[in-house]
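Visitor: Build the 3D model from these lines:
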Amino acid sequence: MTDRTLEILREHLDGDFRVVPLAQTPVSREQIAAIGARVGVTYPVELADHVCGRFPGMYVEVKESVWPRPKPYDVGPFWSFLYALHTYTSAPESEPWMRLDHAAERFRAKTGLDAAPVLRIEGDANVYCIDARGALCRFHHELNRLEPVEGDYWSLLDRELRELRERKDRKKRAP
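Guide: The predicted structure is shown next:
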């Protein structure tokens, strides 16, 4: 098991961020495999490494003091609403929106697609998923289809945390 979560967090985050694990107790590869079998996907090894590691799923946000949350009817560029991201957990005691099983079942019911969410950018209707073959893809909500994503789960997490940092820096520079 090689959990790269902390390494990637340290590379991109500073004191302007808050990271919250989605479960208090460790989770097992068996839990992840059982969820995958139940929802019809094969979760990649890197995802299992992340979920079974120090952060059994995580929520990463820019602190509200740095990036005030949008209010209803606020208008701005799309990126200015993307202040957080989260992965998922297999821990049954976590809230439903945090759990791999709940997210997969809800996704399939809404879209009819054989895939399961693995990473979500807060404020973005498109979500990263694993398809039935275990391939990383991105759900395009307007077209209701999956599009392939290059790289593995670690490269996805690395890229999305880097982009979150870039958005945060841009927000801090804005008047």
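Visitor: Going by C-alpha atoms from here, please, whenever you check contacts or count neighbours.
Guide: Noted.
Visitor: List the buried residues in the longest helix along the chain.
Guide: If you go by DSSP state H, the chain has its longest helix at helix 153-173. In terms of neighbour count (16 or more other C-alpha atoms under 10 Å), helix 153-173 has its buried residues at 153-154, 156-158, 160-162, 164-165, 167-168, 171.
Visitor: The structure of the following sequence is requested for comparison with the preceding one:
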Amino acid sequence: MALEKVYDYFHNYDRQTYQVVACMGNEPSEHDIKKFEHQYGINLPADFREFTMSPLGGLYMEVREEIWPRAKQYDIGPFWSFCRGIIVYGIANGIPDFLDIREKTKELHDEGFTGFIPFLSIIGNGDEIFCFDKDNNIVLLDCYTTGEAAPVEGAFSDCLMKQIAELEERKNKKIRGEDKNN
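Guide: Model prediction:
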């Protein structure tokens, strides 16, 4: 199963390093998913549907502040040094708006990007968002600079694990102090 690596990772992740919040116990039903799909005339990819209906759906994962202090106004650093976490949008009832795929999709469509369903963002990178296009291909949509969508290889689970690996790499660079001006 494609999501096994994702589930294995979250069974063993470093709880001292990461703050992780998900719908746990408030998972959406098949009816909730179908209602969303019907609203936008889509069928979500099977692995995303499974993830969304799991306790991890509506995922917020961030390096803890004591390890990666938040930037203060006017802080300067390499771009990566502001990208301290990931969000996977979900459909759970009562999910906060910033994690709700319904809210994020409406926002994106209101901005004119009607051919896309957003599913993953990097905290600290407000310009780009991972989306499913009308054919369920994964694209990285540059919402605010170019408006272009670049294809991303692989399935949802591959994309998520790649973003987790990149977050781990950024966290390690931050711990090593590689974001400091010399």
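Visitor: Now distance to R133 of the first structure too, for the buried residues of helix 153-173 of the first structure, in a markdown table please.
Guide: As requested, the buried residues of helix 153-173 of the first structure are exported to a markdown table (distance: C-alpha to C-alpha, whole Å):
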| residue | distance to R133 of the first structure |
| --- | --- |
| Y153 | 14 |
| W154 | 18 |
| L156 | 18 |
| L157 | 20 |
| D158 | 23 |
| E160 | 23 |
| L161 | 25 |
| R162 | 27 |
| L164 | 28 |
| R165 | 31 |
| R167 | 32 |
| K168 | 35 |
| K171 | 38 |
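Visitor: ok, average deviation of the longest helix of the first structure from the second structure?
Guide: Helix 153-173 of the first structure, aligned to the second structure and superposed, deviates on average by 0.3 Å (mean C-alpha distance after the TM-score superposition for the first structure).
Visitor: who touches the closest residue to A22 of the second structure other than its chain neighbours in this structure?
Guide: Nearest non-adjacent residue to A22 of the second structure, counting by C-alpha to C-alpha, 6 or more residues apart in numbering: L59, 4.5 Å away. Residues near L59 of the second structure by C-alpha atoms under 8 Å, 6 or more residues apart in numbering: V20, V21, A22, C23, I86, I87, V88, Y89, G90, L99.
Visitor: What is the neighbour count of the second one?
Guide: In this case it means V21 of the second structure. 15 (other C-alpha atoms under 10 Å).
Visitor: Look at the closest residue to it other than its chain neighbours and tell me its secondary structure.
Guide: Nearest non-adjacent residue to V21 of the second structure, counting by C-alpha to C-alpha, 6+ apart: Y60, 5.1 Å away. Using DSSP: H, G, I helix; E, B strand; the rest coil, the structure places Y60 of the second structure in strand.
Visitor: can you tell me how far Y60 of the second structure sits from Y40 of the second structure?
Guide: 24 Å (C-alpha to C-alpha, to the nearest Å).
Visitor: So between those two, which is more surrounded?
Guide: Y60 (23 against 17).
Visitor: doesn't L99 make contact with that one?
Guide: Yes - using C-alpha atoms under 8 Å, Y60 of the second structure is in contact with L99, at 7.5 Å.
Visitor: So in the first structure, which strand runs the longest?
Guide: Within the first structure, and with DSSP state E defining each element, the longest strand by residue count is strand 115-121.
Visitor: Number of residues surrounding P77 of the first structure?
Guide: P77 of the first structure has 7 nearby residues by other C-alpha under 10 Å.
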